[in-house]
Every structure is written in C-alpha cells, then in structure tokens.
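K.L.:
Structural data only, the sequence is not supplied:
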C-alpha cells in the first residue's frame, strides 16, 4: 500500500481540476490530481473549444472575464498556445424575436464592459456573404476566441506537474472521509492519501463525492455532440452560433469545420460513453446548410462527444462545501466549463490559500439546491422533454 500526504487533493483531471492544481502548485502548495482515466478524456478534451463571452449568465461575467484574461496569456501559463486564436464570435438571429434576445444579451455583455457590435442584414451581406439570407441580425464580440481542447488540458496538467504537482491517472477514488482536521482518500489500487483540502472536480461523477458529506445536486449527465467535416477552402474567420444553439460552428486554419449542435445527447456515466445517434449528425448538417448554404455539400468525417454534468438552472456549482470545512466543489458546468475553467481554478486556489477571492461566486453555491431552483428554459427544452435520446 502506498501512503502519501498533500496539502490538497484534486479529484478529477479535467480542465478545472488541472487549472486548480496548477495555480496551487505555482504558490508552493503540495497538490495531487487524481483522475480515474486519462487527463482531459471527458468533456474537457472533447468540447467545441469555444471561448465565448457574449450571451452568458449575468452572474458569471466577473468569473468569465477573469478567465478570459488567463486564456489571453495561455502561452505564458502552460508553455503552449494550444491553437488559441482570438477569432471573435458571431451570434446570429433568424427572426425578430431572436433579434430581440440578441439585443438583450448584448446589453448585459456591455454592462460588464464587453464591446458588442450590432450587425443588420446589409452589414452581414457585406462582411459575411456566405451567410444565408434568413439571418436577419447578429452581434459580434471581437474578444471572443477559440482553442483546441484536445491540447489544452494535457498542457495544463504538464505545467502543473512542472510546478511540483503530482498527477495520478487511471486512479479511481473509492472513498473520501474526514480524518482529524483533514481528509483521507482511498483510491485503487492500494493508494491512500492524507490531505488538508479536497477539491471535488469530478464532473458528472461529482455528486457521489458530495453525498459522502451530506450534500447533493440534481446532476444530469449528457454531452454535446461534435462533428468535424472534410477540409474546405478557408473562409469562416469567426466562430458562429445561432441563438437557439442548434448550430455552433468554427473553421480551423486547416480548413476543417468543427460543428456542435443542440440538443445534447444522452450519456452513460457508468460506461463513460456518449454515443452520437446518426440522426443528430444529419439534423446538425441540415441546420448548418440553412445557416451557410455554401456548406451544403460538406461531408462529415468524424463524430464524438464527452460526458458532462448539467444542472437544472444551467449554472455550475463552485465554492466551499456548506457541511465540511476543507471540501471545495467545482462541477456541473453545463457546457460552459472550457471558457471559465482557468478562472475557476484561480478562484479556488485563492479561497484555499487566502481564505477568499475577489471574484463573486455567490450564485454558484451548492446550498441553492436545498430549496430547489428554477429550471432554465434551455434545460427544460433539452432534458425535461428528453430530447437527448
């Protein structure tokens, strides 16, 4: 049996867990990452790679903007740019009702200091002639960006290791319990860890840990289906999204188009599989052709997804446990974790080492589920009606 002692054990080797470990290790803390599979194997490494600022939950903006500042210095933090590119983000509306929603999102974004450009039909024809005529309005945020998720999480994990963190892969944590003023973790095979703090960043499996300490959340496992096409002559510089989420697309410099489309697809956390039904691929490509007719003849060459945790208000859990000092939660990112991941890791490191953070995290407390939360329209549309099948 191996016994090790750390200041903090991070359960989950996704992007949030790895960023948390990196920021802790950079300040001299002894930290371990415990990942049941491979680092970045689930949604952290299989998402769209969108670093979108506009259109976010209002309470998330301080965290999101702090995170974006880290993304903009990614090379300095992890030694690689990981294909980070400030592409800008084009948010598209197909009718007057959707255009009104866009305007509402734009005003919220601007209230937090983000610069938003409004584009009408004639502006769009001039700047993006490949868009369909049915796109009546759009907003553009130049600060929004993209990065390659398959590269990012392993790079952050390497940087954490270089800073002194220990990274354990293919290690499943079977038990977490209080031991004196800290915790004891039991992990297979025959690993025991003693630590003062535990960060529960276990993604769709995080509730299993929270419930060992009398806390819970109505977490639902699913995954956004992703597709990549054959290479196509490069023409699409921004990432592009319809306001209903049915199309989210960007083009790599190699020419391939990466496409995500909602509703999400069902996940099986036990088998760690998220199969993408063929009808989802066909529906997504049809919607893509409606947005950009020039892509009507494009062929899909690969589909994939990854397991992510979703909550009914589509707002993650971030912050201290309300039952157990030294336990910290960061899960249920509802498809938004890639962009805010660095900021979450930084805030958690500050709370653990300094006793607090300058970034307001009150909307993300786990205690909000004790009395129930309002179900978001997006969650109801995708999950209550079980359109993930």
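P.N.:
That came through fine. Given the structure is predicted, the values throughout are model-derived calculations rather than measurements.
K.L.:
can we go C-alpha only for contacts and neighbour counts from here?
P.N.:
Will do.
K.L.:
residue nearest the centroid of this structure?
P.N.:
residue 337 (2.1 Å; CA atoms, centre = their mean).
K.L.:
what sits against that residue?
P.N.:
When contacts are counted by CA atoms under 8 Å, 6 or more residues apart in numbering, residue 337 touches 15-16, 44.
K.L.:
could I get those as JSON lines with neighbour count and distance to residue 378?
P.N.:
Formatted as JSON lines, those follow (neighbours: other CA atoms under 10 Å; distance: CA to CA, whole Å):
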{"residue": "15", "neighbour count": "32", "distance to residue 378": "24"}
{"residue": "16", "neighbour count": "33", "distance to residue 378": "23"}
{"residue": "44", "neighbour count": "28", "distance to residue 378": "21"}
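K.L.:
And the contacts of the helix or strand containing residue 25?
P.N.:
With the criterion set as DSSP states H and E, the secondary-structure element containing residue 25 is helix 15-26. Among residues not part of helix 15-26, those counted as contacts by CA under 8 Å, 6+ apart are 10-11, 30-33, 40, 44, 152-153, 156-157, 159-161, 163-165, 199, 201, 330, 337-338, 341-342, 344-346, 348-349, 353.
K.L.:
Which of these fall in strands?
P.N.:
Here DSSP state E is the test, and those give 10-11, 31-33, 199, 330 as lying in strands.
K.L.:
what residues are up against residue 70?
P.N.:
The neighbours of residue 70, taking CA under 8 Å, 6+ apart as the test, are 77, 342-343.
K.L.:
Swap in 7 Å and give it another go.
P.N.:
Listed by CA atoms under 7 Å, 6 or more residues apart in numbering, the contact partners of residue 70 are residue 342.
K.L.:
One more to weigh against that first structure:
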C-alpha cells in the first residue's frame, strides 16, 4: 500500500490538537490531523466556553492569560471569530468559610500574575446588581469572558485548510506502529493508513487508550460535566459569575440565553456512548444558579448537555515529548482547557519546530506507569481526588 508521508500527524481535533496542527503547518511542516468525530465536537465544542482565570489552576494562570489574549484577538492567528466576549469575572463568597477560601484562591492566582482583587459584598453588588444581599465578599478579575464553543470547529476548519493541513474526520485510530524511520497510524479497521515522521497525541479523554496502543500506561480520569442553557431572557448579569467553592459558573450571551455550569457531574464513560444527566445534580445546579442570581427564577431550561473533561492523577496537564519514544508528543488533560488550549498548542508546536518554549512544558513521562508494575499509586491518587 502506498502511503502519503507527513512531517507530523496530530491525532485529536479539539482546541489543543487543532492549535498544534495549525502552528506546525504555518511553521512549514506537512501536517495531517485525524479526529475521531468532527473537529471540536468533543469536549472543545460542548463546554461552556468560559475564558476565566478564577477557575484556572494557579500554576496555569500565565498560560491562560496568553490564551485569553489570543481568543480576544482571533484575527491575529485564527482568522475567524468565535463570538469571544470580554467581561469581568466575579467569584462570590456567602459564608465565612467561603470568604477564607476565596482569599486563598485569589492570593494563589495573584502569585502567578492574575490581576484579582477582593471586594466587599456591597462593592460586588454595585458591579453586578442582580446578586443577593447575602454575598459577603467577592474576587474581581477583568481578565475574564466567554466564547461560543460550538463555533470553534468551523473557525479551526477554515484556518487549517488555509494553512494546508490535511483534515481527516471520523478517523478512529486502532493501531500505531512505533517508529523505525517513521510512525504508521491506522484508523477505521485499517482502511486508513498514515505515515508520519512525528506523532502528536491530543486525544483528550481518549489519550489513555491511544497511548495503550503503543504499550504506554498513563491513567486519565474522565469527568462528565453537566451544562444548562436557559431560554432567552432580559439582561440579568453583566459579568461572568462563579462562587468560591467552584460549583458554579454562569454567563449571559448577547442573545439573552444564560449558560449555567460549574462542574456538576453526569453519569457515563468515554466509551459508553451518550452520557446521561443525574437529576439531583441538575436540580442542585439550577438551585445554586438561582440563589446567586435570583432573576433566574423566571427562566426556563431550554437545553441540557454534557461534556467530557480529562484529568491526570496530579490534575496538571501533559504537554511535551514522551521519553523512550523518538518524536512522540502528547498534549491534553488541562482544567479550563478551552481557555488555555490555543496557547498550549502554540507552545508545543513551537517546541517541535525547534524553538525554545517561552513557558515550561509539562513532562508527560512523570505519570507513566512502568511496564510490569502495578498501577496502584497513580490510580489511587486519581480516586482519592474524587
């Protein structure tokens, strides 16, 4: 069989995989991008589109700041907008314990460059009149906002084609042959064959089974995040609202709909098909949203959906080369990954192109379980966190 040979094959067409492929192609490489379904229709297309520092892990704040600027200026790199909207973010506290947590979280993020300041409840209410009088304090950050995640795939598709990337959707990778001189990637039961000098795995929650194809064990937890969108309603919020304990994220789009999320879980598994809502979690999410913004009592739910988020044992990303496998790279498993994704993809692409990264990568080899050993330590660490 005659195979088309590429400089790089990227497996995974979410924000991180698309960004990596885009910047590699613009750097002069011949790139193939394989996606199991359609571009940015997995986690990258069904998340809430929040572009926030409040919910970004402190150590990732510098990356999120860089990416936030990219989202707000898509003409400089993507060419097509995704309705990115800059709006200040307010994270609220309603109890003394939440106030303490809010102060700790704000201080940790400020250490990494986030411009977050603390406000009294009265000051917060002047900024966001719709919040209740019971708000004791708030953390305020100008670097916040949101985008329409469902537009991401269309924007990337056009940018990638213009850059000369070969896009292959509905490509379910079933085998990877480790390199002699190159990698061979087989998909759809062998009907699709790709040969590439370098391989980037950007499969999100499917990163674990992809790595297993070449004998690497790297556990990845799958979170089933639930999101709610209301029918259109008059303006009820002008900021991105969250709370100190992290169980709520809300914003109102220009068309009047409100998106409510914050990590409330559904049930399901990455391989089990369509995930399902847990009714009590749905009710809890709605009640919390209504408590923070009482005007939502007048809203009706228009749609509920669930998205899959990947998480490593230490809840930090994997971005960089894999030791022992020449020219094999991994990127993924980032909390607030939609926020940080474009910059992290650009960072990895720059590394492959021979540039010195302006920020550190995240060595994936730290999480690999050696062949023949028991995966107790990492598996236990994942379970302890949930």
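P.N.:
It's in. Nothing here was measured: the structure is a model prediction, and the numbers come from that model.
K.L.:
Return the member of the contacts of residue 337 of the first structure nearest to residue 206 of the first structure.
P.N.:
Proximity of the contacts of residue 337 of the first structure to residue 206 of the first structure was ranked by CA to CA; the top entry is residue 16 with 12.6 Å.
K.L.:
just how off-centre is stretch 56-70 of the second structure within its chain?
P.N.:
Here stretch 56-70 of the second structure shows a centroid-to-chain-centroid distance of 12 Å under the convention CA atoms, centre = their mean, to the nearest Å.
K.L.:
Can you list the buried residues in that stretch?
P.N.:
Neighbour-count burial for stretch 56-70 of the second structure, counted by 16 or more other CA atoms under 10 Å, picks out 56-58, 60-65, 67-68, 70.
K.L.:
Which of the residues you listed fall in helices?
P.N.:
Residues of the buried residues of stretch 56-70 of the second structure located in helices (DSSP state H): 61-65, 67-68, 70.
K.L.:
Would you agree residue 98 of the second structure is in contact with residue 243?
P.N.:
No: between residue 98 of the second structure and residue 243 there is no contact under CA atoms under 7 Å: 8.4 Å.
K.L.:
Those two: which is more packed in?
P.N.:
Under the neighbour definition other CA atoms under 10 Å, residue 98 of the second structure and residue 243 were set side by side, and residue 243 has more, 24 against 18.
K.L.:
Might you report the residue contacts of the more buried one?
P.N.:
Contacts here follow CA under 7 Å, 6+ apart; on that basis residue 243 of the second structure touches 91-93.
K.L.:
Just give me the longest helix of the first structure.
P.N.:
helix 337-354.
K.L.:
so that helix versus helix 15-26, what angle?
P.N.:
Here the directions of helix 337-354 of the first structure and helix 15-26 differ by 30 degrees (axes from the mean of the first three to the mean of the last three CA atoms, to 10 degrees).
K.L.:
Now helix 337-354 of the first structure: buried residues?
P.N.:
Counting neighbours by 16+ other CA under 10 Å, one finds that the buried residues in helix 337-354 of the first structure are 337-350, 352.
K.L.:
Could I get the full set of helices for the stretch 201-350 of the first structure?
P.N.:
Defined through DSSP state H, counting those that start in this stretch, the helices belonging to the stretch 201-350 of the first structure, from first to last, are 206-210, 278-291, 337-354.
K.L.:
got it, and the stretch 1-150 of the first structure?
P.N.:
Remark: helices assigned in the stretch 1-150 of the first structure by DSSP H, counting those that start in this stretch are 15-26, 43-46, 61-71, 74-78, 96-111, 121-127, 149-162.
K.L.:
Nearest spatial neighbour of the residue opposite residue 64 of the second structure in the first structure once aligned, chain-adjacent residues omitted?
P.N.:
Aligned counterpart of residue 64 of the second structure in the first structure: residue 64 (TM-score structural alignment). Residue nearest to residue 64 of the first structure in three dimensions, not counting chain neighbours: residue 340, with 5.2 Å by CA to CA, 6 or more residues apart in numbering.
K.L.:
list the contacts for the one you found?
P.N.:
Contacts were defined as CA under 7 Å, 6+ apart; by that measure residue 340 of the first structure touches 63-64, 67.
K.L.:
List the buried residues of stretch 19-32 of the first structure.
P.N.:
For stretch 19-32 of the first structure, burial by neighbour count (16+ other CA under 10 Å) applies to 19-26, 29-32.
K.L.:
Thanks a lot, catch you later.
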